[in-house]
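Trainee: Sequence and computational prediction follow.
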Amino acid sequence: MPSGLVALLDDVSVIARAAAASLDDVGAGVAKAGTKAAGVVIDDAAVTPGYVTGFTPDRELPIIWKITKGSLRNKLLILLPIALLLSAFLPGAITPILMAGGLFLAFEGAEKVIEKLGGEKHGETLEDPIEDAVSFEKARVSGAVRTDLILSAEIMAIALNEVGDETLVARAVTLALVGVAITVAVYGAVALIVKMDDVGLHLTKKPGASAQALGRGLLKAMPVVLKLLGSVGTVAMLWVGGGIILHGLEELGVPGPAHVAHAVEHALAEATGPLGPVAGWLGYAFASAIVGLVLGAVVAVIVHLIAKARGKGH
């Protein structure tokens, strides 16, 4: 009996050590995947405030919470199962699917550029009188969750690529942890950004002169920050969409466009010395954005021509 108990405890010890090693592997995978996906995370954080601003203060956090829940559904209930199934049974389909998502992002970004340049606006915007606030809010949340789905797909694909050699369970746990961590980080940052003016107003009512000065500074900075984020969000859609398409073409055996973008990156990196890494990244992002703008504009024109031919709006 004692020997049996010792043997059982020994087996438990072996299992515990194996579990601990698996958790270490998962933790390393999460850190690696999260780092690789950082660029897309920044894009996500830049795009989202544009869907939230313009509403009354009491609706801002509820809207962010709705988008956060939609983002978690995207990652955990839609993308995670699809990613695991594709990686197991049809890995070759991942790249074309990502490219389709990239083209959609490029289309949305190009459409915003066309509108900024004086093109026809499609759908109700914050500059227009809002006749049905509830319907408008639903439309904004739906648009944010739809865009989040594309960005989340890229994040999950990057994460999957980093843990592709792990077991199915390790891949699932890593993707789930990455999805939750990134969602909390992105929408926590968005909440801080959109409530910056409320914090500033609160500080202006404090008795201290320094607190009041900081509050006034936040209030003055808020419109500038939101305008900047709106522009960054549009550019982000273009460079992320274009980058996904360039990378996808390279994976499918058409490396020419990606090589041109990398040539721009290397040329700028070599010409700028200590600023090389930053300049090179900007060069590749610019080339990706141009690709996204051109392809997105083509899609936008086609979509709008079809809509007009059918006698419908956007």
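Mentor: The structure has been received and is ready for your questions. What you see is a predicted model; the values in this text were computed from it and never measured.
Trainee: CA only for contacts and neighbour counts going forward, please
Mentor: Fine.
Trainee: Helices of the stretch 101-250 of the chain, residue ranges please.
Mentor: 133-162, 168-194, 196-204, 209-251 (DSSP state H, counting those that start in this stretch).
Trainee: Of these, give the one that comes closest to residue 115.
Mentor: For residue 115, the closest of these is helix 209-251, at 11.4 Å, according to Cα to Cα.
Trainee: just the angle between the closest one and helix 196-204, please?
Mentor: Between helix 209-251 and helix 196-204, the angle comes out at 170 degrees (axes from the mean of the first three to the mean of the last three Cα atoms, to 10 degrees).
Trainee: Could you name the helices and strands sitting against helix 209-251?
Mentor: helix 38-47, helix 49-52, helix 94-116, helix 196-204, helix 256-271, helix 276-309 (3 or more Cα pairs under 8 Å, 6 or more residues apart in numbering; DSSP states H and E).
Trainee: Comparison target below:
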Amino acid sequence: MAAGLAALLDDIAAIARMAAASVDDVAAAAGRASVKAAGVVIDDTAVTPRYVTGFDPKRELPIIRKIAVGSLRNKLLFILPAILLLSEFLPWIITPILMLGGAYLSYEGAHKVLEWVGLGGHEKHDTPAAEMGPEHEAKMVSGAIRTDFILSAEIMVISLREVTDETFWARAAILVLVAIGITVLVYGVVGLIVKMDDVGLHLAGKPSPTAQKVGRWMVKGMKHVLWVLSTVGVVAMLWVGGHILLVGIDELGFHPIYDFVHHAEEVVAGWLPAIAGAASWLTNTLFSALLGLVIGLLIVGVLNLVPRRKDEDEHAEAAAH
């Protein structure tokens, strides 16, 4: 009896060790998949603060919470089931979906670059957001969640690409961890960013000279933090979008562009053998960003031609009458 109990306990211990190992494997795979989506995560973090700009400070965290809940709903209820089913029954379609997302990121990045050089459109709001009422807040939250859907889809598909060799349920578990972890990370950081100036003002009102100095530094530094974050987000959009397109074009059978970039990596690594790995990565990143910018500008140009054509037709009809 004692021997049987000991054997049972040994079996239970073995099962527990296997389960723990499986959990560790899932967590490790989720970490690797999240790293691959880092560029889009940076972009997501950079984009969100603009949706709470101008609101009453008391509404900033509630708005971010609403967007975070919508983001998690996007990932778990809509995107995750769709991409799991596609990966199971139509695995070939993952590359085209990724490329569509890469094209979108390239377009967004190129549009921002055009705004930097004064060629992009700018929306003007004469009334502060804090005075526009709950309807405006709901509209901004809805817009943020729609934008998040695109970025979340890209994060999840990129993550999926890293775990295609896993079983169906392992992929599901890994992607659930990725969805929750990235959402908490992105919107936690966004919350810290948008409240940094409030914390600074609080510290500036303290009697301690050191606290006052730190508080003033935080308030003044806020605009610089947002500028850096926005700039990094644009670069990340172009880099990630361009790299997705670079690899996707190669996988679809057109190899010259990828081969050129790969050859450039080898050349630069040969010039800088002490940092060959970093040099290769930077070379690939540079060419990926350039490809993203070129394709993004092409998409911007094509989209801008459509309304112009309509306007020309309308003017022609008016002239005819």
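Mentor: Arrived safely. Just so you know, these numbers come straight off a predicted model, no measurement behind them.
Trainee: What value does the TM-score take for this pair?
Mentor: The TM-score (TM-score structural alignment, normalised by the length of structure 1) is 0.84; 309 aligned residues with a Cα RMSD of 3.0 Å.
Trainee: ok so, going back, nearest to residue 147 of structure 1, of the helices and strands packed on helix 209-251 of structure 1?
Mentor: Among these, helix 94-116 sits nearest to residue 147 of structure 1 (Cα to Cα), with 7.3 Å.
Trainee: Buried residues of that closest one, list them for me.
Mentor: For helix 94-116 of structure 1, the neighbour count (16 or more other Cα atoms under 10 Å) marks 94-96, 98-114 as buried.
Trainee: That helix vs structure 2, average distance?
Mentor: Aligned to structure 2 and superposed, helix 94-116 of structure 1 gives a mean residue distance of 1.5 Å (mean Cα distance after the TM-score superposition for structure 1).
Trainee: Please apply the same query to stretch 290-297 of structure 1.
Mentor: With mean Cα distance after the TM-score superposition for structure 1, stretch 290-297 of structure 1 averages 1.7 Å from its match.
Trainee: That stretch: how far from the chain's middle?
Mentor: Relative to the centre of its chain, stretch 290-297 of structure 1 is centred 19 Å away, using Cα atoms, centre = their mean, to the nearest Å.
Trainee: And for stretch 114-127 of structure 1?
Mentor: 23 Å.
Trainee: Also stretch 129-147 of structure 1?
Mentor: Relative to its chain's centre, stretch 129-147 of structure 1 lies at 19 Å (Cα atoms, centre = their mean).
Trainee: So which residues make contact with that stretch?
Mentor: 48, 51, 52, 63, 66, 67, 70, 71, 74, 105, 124 (Cα atoms under 8 Å, 6 or more residues apart in numbering).
Trainee: These, buried ones only, as a ChimeraX selection?
Mentor: Buried residues among the contacts of stretch 129-147 of structure 1 (16+ other Cα under 10 Å), as a ChimeraX selection:
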select :48,51,52,63,67,70,71,74,105
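Trainee: Grab the two from the contacts of stretch 129-147 of structure 1 that are most spread out in space.
Mentor: 74 and 124 (25.2 Å).
Trainee: re the thing from before, so which of the contacts of stretch 129-147 of structure 1 would you say is closest to residue 223 of structure 1?
Mentor: If you rank the contacts of stretch 129-147 of structure 1 by distance to residue 223 of structure 1 using Cα to Cα, residue 52 comes first, at 13.4 Å.
Trainee: Name the helix or strand for the nearest residue to the closest one once chain neighbours are set aside, please.
Mentor: Of all residues not flanking residue 52 of structure 1 in the chain, residue 60 sits nearest, at 6.2 Å (Cα to Cα, 6 or more residues apart in numbering). Secondary structure assignment for residue 60 of structure 1, by DSSP states H and E: helix 57-72.
Trainee: surely residue 176 of structure 2 meets residue 77?
Mentor: No - using Cα atoms under 8 Å, residue 176 of structure 2 is not in contact with residue 77; the gap is 10.5 Å.
Trainee: Show me which of these two is the more surrounded one.
Mentor: residue 176 (18 against 10; other Cα atoms under 10 Å).
Trainee: got the contact list for that one?
Mentor: 76, 80.
Trainee: can you check the one 3 residues further on too?
Mentor: Residues near residue 179 of structure 2 by Cα under 8 Å, 6+ apart: 72, 75, 76, 156.
Trainee: repeat for residue 153 of structure 1
Mentor: 75, 79, 98.
Trainee: do the same with residue 102 of structure 2
Mentor: 240, 241, 242, 243, 244, 245, 292 are the contacts of residue 102 of structure 2 under Cα under 8 Å, 6+ apart.
Trainee: which residue sits closest to the third one, ignoring its sequence neighbours?
Mentor: Among residues not flanking residue 242 of structure 2 along the chain, residue 292 sits closest, at 3.8 Å (Cα to Cα, 6+ apart).
Trainee: So what does the one you found match up with in structure 1?
Mentor: Using TM-score structural alignment as the criterion, residue 292 of structure 2 maps onto residue 292 of structure 1.
Trainee: what about its match, neighbour count?
Mentor: By other Cα under 10 Å, neighbour count at residue 292 of structure 1 equals 33.
Trainee: cool, residue 64 of structure 2 as well?
Mentor: 22.
Trainee: quick one: contacts for the aligned partner of it in structure 1?
Mentor: Using TM-score structural alignment, the partner of residue 64 of structure 2 in structure 1 is residue 64. Contact analysis of residue 64 of structure 1 by Cα under 8 Å, 6+ apart lists 52, 187, 190, 191.
Trainee: Kindly recompute the last result at 7 Å.
Mentor: 187, 191 (Cα atoms under 7 Å, 6 or more residues apart in numbering).
Trainee: and if you look at the one 4 residues further on?
Mentor: By Cα under 7 Å, 6+ apart, the contact set of residue 68 of structure 1 is 183, 187.
Trainee: next one: residue 234 of structure 1
Mentor: Residue 234 of structure 1 makes contact with 109, 112, according to Cα under 7 Å, 6+ apart.
Trainee: Determine the number of other residues adjacent to residue 174 of structure 1.
Mentor: 27.
Trainee: any idea how far the match of residue 64 of structure 2 lies from residue 296 of structure 1?
Mentor: To residue 296 of structure 1, residue 64 of structure 1 is 27 Å away according to Cα to Cα, to the nearest Å.
Trainee: try residue 214 of structure 1
Mentor: 41 Å.
Trainee: Of these two, which one has the most company?
Mentor: Taking neighbours as other Cα under 10 Å, residue 214 of structure 1 and residue 296 compare with residue 296 leading, 27 against 16.
Trainee: was I right about the more buried one contacting residue 101?
Mentor: No - under the criterion of Cα atoms under 7 Å, residue 296 of structure 1 makes no contact with residue 101, lying 11.5 Å away.
Trainee: does residue 254 of structure 2 count as helix, strand or coil?
Mentor: coil (DSSP: H, G, I helix; E, B strand; the rest coil).
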